[in-house]
Every structure is written in C-alpha cells, then in structure tokens.
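Asks: sequence below, structure please.
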Amino acid sequence: MRPSQFVLPALLVPLLALSGTAAAAVHGPGRLSGPSPFAGCAPGAIDGKMAAGAIEPAVAADPSDPRRLAAVWPQDRNRGAVVAVTGDGGRHWKRSVVPGLTRCSGGRYDHVDDPMVTFTRDGGLVVTGSVFTDDYSESAALSVRSGDGGRTWTRPAVVAGESDPAQGGVHGSGAVPDPRDPDVLHMAGARFPAEARTNNEGWIARSTDGGRTWEEPRTTVASAEGSMVTGHRLVALDDGTLLDFHTHVRFGGGPGLSDYSVQVVRSTDGGATWSRPSKVGDMGTTIAIRDPESGEDVSHTTSILSDVAVDRRTGRLYAVWQDARFTGGAADGVALASSADGGRTWSEPVKANRTPATVPVPNQQAFTVSVEVGRGGTVAVSYSDFRANDAAAPLRTDRWLATCRPAPAASCADGTARWRETRLTAASFDMRRAPRIPDEASPRGYFLGEQMGLAAAGGGFVSVWAEPDAPGRAAAFVRTTR
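Replies: All right, here's what the predicted structure looks like:
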C-alpha cells in the first residue's frame, strides 16, 4: 500500500500525561529521563529483546534560538518515545510522551526505534521514528509535529510503510530542513529485504508542509545482489543539493570477511534523481566492540554506522565512523574525513578520538560516534571508550567530546589540527550494568543504543547519551559544553 494511503489528517491531539513528569534542573551532566510513562501498558511479545529504561537519545537545537533544545529517546523496551524540551538552554527540561507512535502511546505499532527530533525553520518540532509490530509483519517510518513546543502534536503521518512481511521492512532517519524553503523537509531511510544478505535500497521522502504530510518515497540508491546499504544520514547543502550518506556492505562468508565503506549519493533536483555512489572512505571496523575481560559484545550494532555534519560558513563536510586502522586492526577508533567540494572528494581519514595509546589495546576501543560543527567552524566529535577500565569487576566506561577549531583555510581532518577533549560523564559508569540484549541473528550484548545525540547550540555543544542507572536498565543524560 502506498504511504500516502496511510497518512492521517493532521489534527491536533492533546499531549499524553506522563506520570512523574517534572521540570528537572540540569547543571553540568544531568539526567534527562525519568520514571516510566508506560508502566500501565501490557508487555509485548518481544520485550525481552528490547532494552529497559531510556536508550539512544537524540538532540536538536533551534537555529533561530539556541536556548530552545529538544531531546527524544525510546523508553521502556521501546514501547514509546519520550521527548524533553527546554527554553532556557538546558537548565530546566520538561518531559512528555510523543503521542501516537506505538500502542502504549495511543498508536497501532508495538515498538519505536531510533527516534530523532528536528526544529523546522518556523520553530516547529518534528519527531520521526521507525516503528514495527511484535511479529515484524508491519513496519513504518512515522513523523509527528508540534507547533507549540511539545504541548500538542499532529496525528502521526506515515513517511514510508510496509505491511507485507514478504517484502521486508522499512527504517527511517531524522527529518532535514531545506535551507531554501521553510516548509520543505526531507527524510531518508532504507528498505530491508525479508531474506538476509540479499540486496536492498535507500529511499527519500519530501514534505512541503513542515512535516504534516509526506510525498511518496523515491529510491536514492540500490545495492547489488549480495550487498546492502544502511545507516542513511541526509544532509541538505545551502544551494539545495541533497547528500545521502550511508554504509555499503558487501557480504562475504562471515562478519570478518565482509567489506564495509562509507558512500554518498547526490541530488541537485530536490531528490528526483540521484548520482551513482561515490566512496567517502573504507570502513575498517572490527565490527564487534567487546568487553576487554569477558569478550562479550558491547553495542556492536554501532560499528557500521557513520555520522556527518556541515560547516555552514564554508560548506565543508565532515564524516566520522568507527575504524581500527589506527591500531593495526586491533581496536576501533574514530575516523574523521573532510570534503571541501560538496562531497565529491574526501581527505584521507585521521584519528579524531583522543583515547590514549598508552592504555591496553582492548581498553582503547571507541564506539557510538557522532559529529557536529558549531560556531566559527568548531568541529565536535563524541564517543565512548574504556580507557578507565582495569581488571576489577566494573567495566568502567565514559563518554567524551573532542573539539577542534580549524585555522583559516584549514581543516580539522588535515592531520595537523589541535584537539581538546572533555569528559562528559561525571564519573565512569559500569557497562556491565547496561541492558543485555539477546538477538539470535545479531547478538548485541550490553546495549545502550545505536546512536547518541550531539547538537551545536550558540557557542557550545549539547551532548546526550545513555548510561546504566540500575542493573539491566539505562537512563538518558545531557551536558552542555562551551
């Protein structure tokens, strides 16, 4: 069925009540998530494969008012999405449930994955999320919009959907505003086949009314048989050019025998037609991030994802991904590459994470990476690592932010840039207290999410991440650095 047939009228619906909601004050590293808003919702059939608590938070800042921030995350085994908003630069946040995405929030799907939040140019909030049923028979990418700072929301609009399990499923990313038209948004994602290790395609959809309704998706890139495209990140340049960054996987006989690369396709006509893929860089990830002592997996689904950001002053692009080339293939670091010609050519990747090379190699593993460019062209890269770990029982883990302000006519990816590192976590947390996710097809082990949020706001950066707050449960945290 065409997505347009699923779209519901954009009628305002009241905000769902959230038990325990409060305007929480945040000074330095602070907790964003609160008590469960879904405690009264019946468990789902696959709750055991979902993480307890709040995971993989995303964050956005209003370009016209950096004091206005919004964060969103899936909570309580992905039963719904919770959004937190602030109008005072993050000193106080107010939480509420995003309505209509799942059955626990008044919708029809069972779970939400990878929710994202975007400020439109007229100050509206758009939350997008990938949703699916317990039996995976239906999936969709949905969007909802609030024009009053999260007090009321439109009914969910289907951006892309699939109701035939024989056709596989769909997954979406965040909405991206068109710099030239305040009413236009774009959203990218992927269609995945029902049979593993075959082929699939990326898609893009356009909204011309600020995210209330969406046109039928178009294909951006299609993979050949025996390969896959995934992890789509969309960028809109100031001249309207659209860039769909994604990971290309060419399957081999096993995870270690497959080839991975970051690629990009380009459209100069609003997404109607797309170029052939060009390579940003080879992705030399080890695939599995592992507990240095036990060898158990730690969030290894982050290993083949990339992130991208643009310097709006110059148009320079920066891309980051996990890569083990800096340790001879032994441990993932953060690779950073740059393009000065709109993504046509790219620099050789350099190491962006500041994880000391003096700690044991297993403790050098860096993962779950994000990139953003702020005022004055300052580049920020966030990541987690185990540098504080030792042989004691806790697996000490921290979240970090590395920043670089390039010299005139230079790049933070030229190998000579000077970086400054800030520890985001107030104290190391124990990764072994994180939710432990079993998954027969792709074991995820200890899991805090596939992404962590980073946004430029004013003269600084806002970072959000998840860490355990009790054995087997996670919570979302936030910190602003300047």
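Asks: going forward, measure contacts and count neighbours with C-alpha atoms only.
Replies: Fine.
Asks: number of residues surrounding the nearest residue to L243 once chain neighbours are set aside?
Replies: Closest residue to L243 apart from its sequence neighbours, by CA to CA, 6 or more residues apart in numbering: R266 at 4.7 Å. Neighbours of R266 under the rule other CA atoms under 10 Å: 24.
Asks: hmm, L242 and R266 touching each other?
Replies: Yes - here R266 reaches L242: they are 5.7 Å apart, a contact under CA atoms under 8 Å.
Asks: one more, for comparison:
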Amino acid sequence: MAVASAAATAATVDPVVVSGPSPFASCTIGGPGTSYVNAEVEPWVAVNPANPSNVIGAWQQDRWSNGGARGLVAGYSFDGGQTWAQTNLPFSACAGGLGYERASDPWVSIGPDGTAYSVSISFNQSNNNNAVAAAVSKDGGKTWGNLSVIIADNEPSLQFFNDKESVTANPTKAGVAYAVWDRLELPNGNPYANLHTRAYRGPALFSKTVDGGLTWSSPAQIVTVPSRQQTIGNQIVVDPRNGTLYDFFDLITSPSNGTPYNVAFIKSTDDGATWTKPRLIADLRTVDVVDPNTNEPLRTGDIIPEPAIDPATGQLYVVWQDARFSGGQYDEIAISTSTDGGATWSAPARVNTPTGRLAFNPAVRVNSSGTVAVTYYDLRNLAAGNTTTLPTDYWQTTSTNGGASFGNEVHLAGSFDLKLAPFAEGYFVGDYEGLDARGTSFLPFFVRTNTTTANPTDVIAAP
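Replies: The predicted structure is shown next:
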C-alpha cells in the first residue's frame, strides 16, 4: 500500500544544534565502563500544545559503553526550536537527583495545560538496583520538580529490571499522563539472549497520574506473557476524539516460532482500567544491523516499533525496521496503518527511498493537516570498499494520502561518519530519535556525529 516515490533531488534544511557541553564531565560516578564525555544520544521531543513556540527535548548525556548514561538532560526552546537552553533532569546522581549511578531511555510529553512530564530508567552498574522515575515541569522545561519513583526494584537477587519506559500526556485531560514499560524477570539486559532463558519473561506495566504528576498509580500489569516471552518498546497514543488508549510494542516470542519479533498493540476504552488482549499487526523481520563493508555492528532501534495517530481522524500508523523488502539482506523502514481503530491493518510496505542500503531508526508523526512524516537514517552514500568511515544521512519523507504513498524527501543532515558515535554494543546514536508535529509543520530531533572525539555527537533540531 504505502510505497516510496521515485528518488528525486531532495530539499534541504538548516539544522540547529541543541546540545552543549556536558554538565556531567567532572562526575566520576557510574563505572566501570567507557563514558563518552560530550556524547548525546537517544533524543525525544515534544511540542507544547498550550504554546507551540515552546518545545522540550530530552536525551542521554555522556553515554556509557555498557549501558545508560551519566544522566539525562532536557533542552527547551521558546521560539519553535530555533534557539535552545538546557537543564539537568533529576534522574541520576551525576545530575544531583536520584542516587542511581546511571539513567537511560529519556522521554517527554506535554499535556493540554502545558504541563510537561519526563520519565527515566534509573539504575546502578554496581548492582541491580533500578527504577522508573518521573518529573514534571510547569515552566516550559526550565525547571523540573515533583520527582517521583513509580517503581523501584532495589534488591540483590538480579531478579527484576525495568526497561524501555515511555510517557504520554492525555491530549484532552489536563493533569493526566500514562507511563508504560517492560519489567524483565531474570534479566541480562539483552532481549536476544533472554529468548534462550527458560525462566525469563517480560510483561508490560502501566501507571498513570491524574493530578499533574504529584502522584502515580501503583503499577499494573497490562500485558501478561508466558515464560520466554516479553514486550519491549511500549508506547501509548491517545485518540483525542474518544479517549481510547493504544499501547504499541514489540511482542517477543519463543525463537522456535521462526519469527520471534512481532509488532503488536492493546487498547483501552476506560482510561487504562482494563485492556484488550494483544493483537498482532505484523511480524518484525529485522536482521543483523552492520556496516556492510566491514561487518562491524551498529546498535539501532531494530526491535522498537514507533506509533502515531491522526488526531482528527483517529487513523493509526506504526513504523519499524524490516528486511522483508530486501529479501532479508538489510533493514529498511516498514509502515502499517489502520482506519478502524486497529481492527484491520494494511500490509507492511516500504516507506524509505530504496537505495540498496540499510535504513534505520524511523520516527512517525501526523500534523494538523493530516500529513504523515517519517524520519530515518540511511547509508545510501556509503561507497563500496570504504572501510574507514561510515557516511550516514538523516531524511524526512511525507505522505498526504493517509500513508498510501510517500515522497517530497527532505535531507535533514549528513553525510556524517557514524563511526565517530559512541560504541555501545555497536555504533550508537539511540534506539529511537525524536519527531513531533507543530501545526502544519514537523520538528525532527535527532543525533548527528561531529568530527572530533572531544565532542562525538550533538542533538540536532530541524525546525
């Protein structure tokens, strides 16, 4: 159904550097491991519906080679993303907040009254203490308070690890927001290896606030899985017309099924009190993500689907990495869409411009005119035989017909050398990148590498 248009000369935009020097450069907490000072990765962004000139982003600051970062930082803008300032999010010891050694998986969402909610996975490297935490900003991202620990597993048995949380503000109910995540039992931090641990499982948990982040409900299990199954990448979108909640995720099943990764969702029509059973949208056919010239690993969001909803019509979209279009040779960007509340879904179709090269880390949003945007990285400019650098570009493509076709490609950044990114189980700019709609326009929010190891990466906005 949704196919990329023929490649044409792409438009370009002027990127804006969002991140600055690391506020944690002198912090010695969090080892062992390699901390990439001044390396920002895995950004997320939200536009304030009460004041669209106000934009708030969040990212990992000083990424560690073996998981998480020294802390999370928030960037905020009051001119639509043209200029930025930054402040620490209170989720780690380096940030002067919670006493955990590291933080990861930054997320931010803004309610209709302008209240911003941010969440984190906060954890220790020295033991298995870990938590999902939340904080709130009432001033456009300049300061953060109401620091709350939604769940904590601080015990020495290595039994539980909370992972890949997100937060979604209700778009029509001020003070209401929802957090979701997976809680791994007998974790080792690697979903691929977890598949082979018979006592392992990873259900999805849910908590919500109805008082603007002052308190959060006790975590409730909303996806129950048997042994050797888990969810990952849980993310809620809300239909503002009727309040229906949709939680999208990757449902990972036993490897004996042949296709263990599955794009799935559940829904709730009573504000999260009860949920449907998981429904599968499509199998997720990712393959090893590597530099095709050297076989060096890239760490990407290969098992993380990204959803969006058209607020005017309720049409649902979900994108993910998939190798089905290349005959299983390399990942590209797949999309599926539903116009009937998830009852039926279109067959997976390719979004990215086909170049014979890897495409990864898609994000998707729908603007106020119903235009759908998808952003992603690709390696189209990597020449055969180039083993010294990894030229990478960032793109946006759009659809004005409900995802039936995509075109009007915009070149957002690049080429830049991905081999200058932090190495964390592979060259790493994040398991996801940010994108939000601002009226009839879009605001991509992503990571680009630089040309010096003293400042490996920066967060970039393309307003």
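Asks: TM-score of the superposition?
Replies: Between these two chains, after superposing, the TM-score reads 0.89 (TM-score structural alignment, normalised by the length of the second structure); 430 aligned residues with a CA RMSD of 1.9 Å.
Asks: quick revisit: which residues touch the residue nearest to L243 of the first structure?
Replies: With contact set as CA atoms under 8 Å, 6 or more residues apart in numbering, R266 of the first structure has these partners: T241, L242, L243, D244, W274, S275, R276, P277.
Asks: now G150 of the first structure
Replies: Counted by CA under 8 Å, 6+ apart, G150 of the first structure has contacts L15, V83, V85, S96, L125.
Asks: help me confirm that the second one is found in a strand?
Replies: Yes - the assignment for V83 of the first structure by DSSP: H, G, I helix; E, B strand; the rest coil puts it in a strand.
Asks: could you find the closest non-adjacent residue to it?
Replies: Nearest non-adjacent residue to V83 of the first structure, counting by CA to CA, 6+ apart: V72, 4.3 Å away.
Asks: now do the third one
Replies: Spatial nearest neighbour of V85 of the first structure, chain neighbours left out: A70 (4.4 Å); criterion: CA to CA, 6+ apart.
Asks: for whatever residue of the second structure lines up with that neighbour, list the residues it contacts.
Replies: Aligned by TM-score structural alignment, A70 of the first structure pairs with I56 of the second structure. Counting by CA under 8 Å, 6+ apart, I56 of the second structure touches V45, A46, V47, N48, A74, G75, Y76, S77, V108, G140, G141.
Asks: rerun at 7 Å
Replies: For I56 of the second structure, the contact set (CA atoms under 7 Å, 6 or more residues apart in numbering) comprises V45, A46, V47, A74, G75, Y76, S77, G141.
Asks: count the residues that sit near the first one.
Replies: For V45 of the second structure, the neighbour count with other CA under 10 Å is 28.
Asks: now do the fifth one
Replies: Each residue near G75 of the second structure was counted by other CA under 10 Å, and the total is 26.
Asks: tell me the counterpart of it in the first structure.
Replies: Match for G75 of the second structure (TM-score structural alignment): A84.
Asks: distance-wise, check its match relative to A71 of the first structure.
Replies: 5 Å (CA to CA, to the nearest Å).
Asks: with F132 of the first structure instead?
Replies: 22 Å.
Asks: neighbour-wise, which of the two wins?
Replies: When F132 of the first structure and A71 are compared for neighbours, A71 comes out ahead with 30 against 25, by other CA under 10 Å.
Asks: residues touching the more buried one, list them.
Replies: So, once contact is read as CA under 7 Å, 6+ apart, A71 of the first structure ends up touching P57, A58, V59, A60, V83, A84, V85, V117.
Asks: could you look up the SS state of P32 of the second structure?
Replies: Applying three-state DSSP: P32 of the second structure is coil.
Asks: so what's the residue count around the aligned partner of it in the first structure?
Replies: When the first structure is aligned by TM-score structural alignment, P32 of the second structure is paired with I46. Close neighbours of I46 of the first structure, defined as other CA under 10 Å, add up to 13.
Asks: swap in S64 of the first structure?
Replies: S64 of the first structure, neighbours per other CA under 10 Å, totals 14.
Asks: tell me how far it lies from T120 of the first structure.
Replies: 10 Å.
Asks: and for S338 of the first structure?
Replies: Using CA to CA, S338 of the first structure is found at 27 Å from T120 of the first structure.
Asks: residue contacts, P277 of the first structure?
Replies: Applying CA under 7 Å, 6+ apart, the residues near P277 of the first structure are Q263, V264, V265.
Asks: at 8 Å instead, please
Replies: V221, Q263, V264, V265, R266 are the contacts of P277 of the first structure under CA under 8 Å, 6+ apart.
Asks: work out for me the element the first one sits within.
Replies: When you say that, I think you mean V221 of the first structure. For V221 of the first structure, the host element (DSSP states H and E) is strand 218-222.
Asks: which bit of the second structure covers that strand?
Replies: Counting by TM-score structural alignment, strand 218-222 of the first structure corresponds to 220-224 in the second structure.
Asks: any buried residues in that stretch, and which?
Replies: Q221, I222, V223 (16 or more other CA atoms under 10 Å).
Asks: equivalent analysis for stretch 89-103 of the second structure, please.
Replies: L89, P90, F91, S92, A93, C94, A95, L98, Y100, E101, R102, A103.
Asks: now do that stretch: distance from first to last residue.
Replies: Start-to-end, stretch 89-103 of the second structure (CA to CA) is 10 Å.
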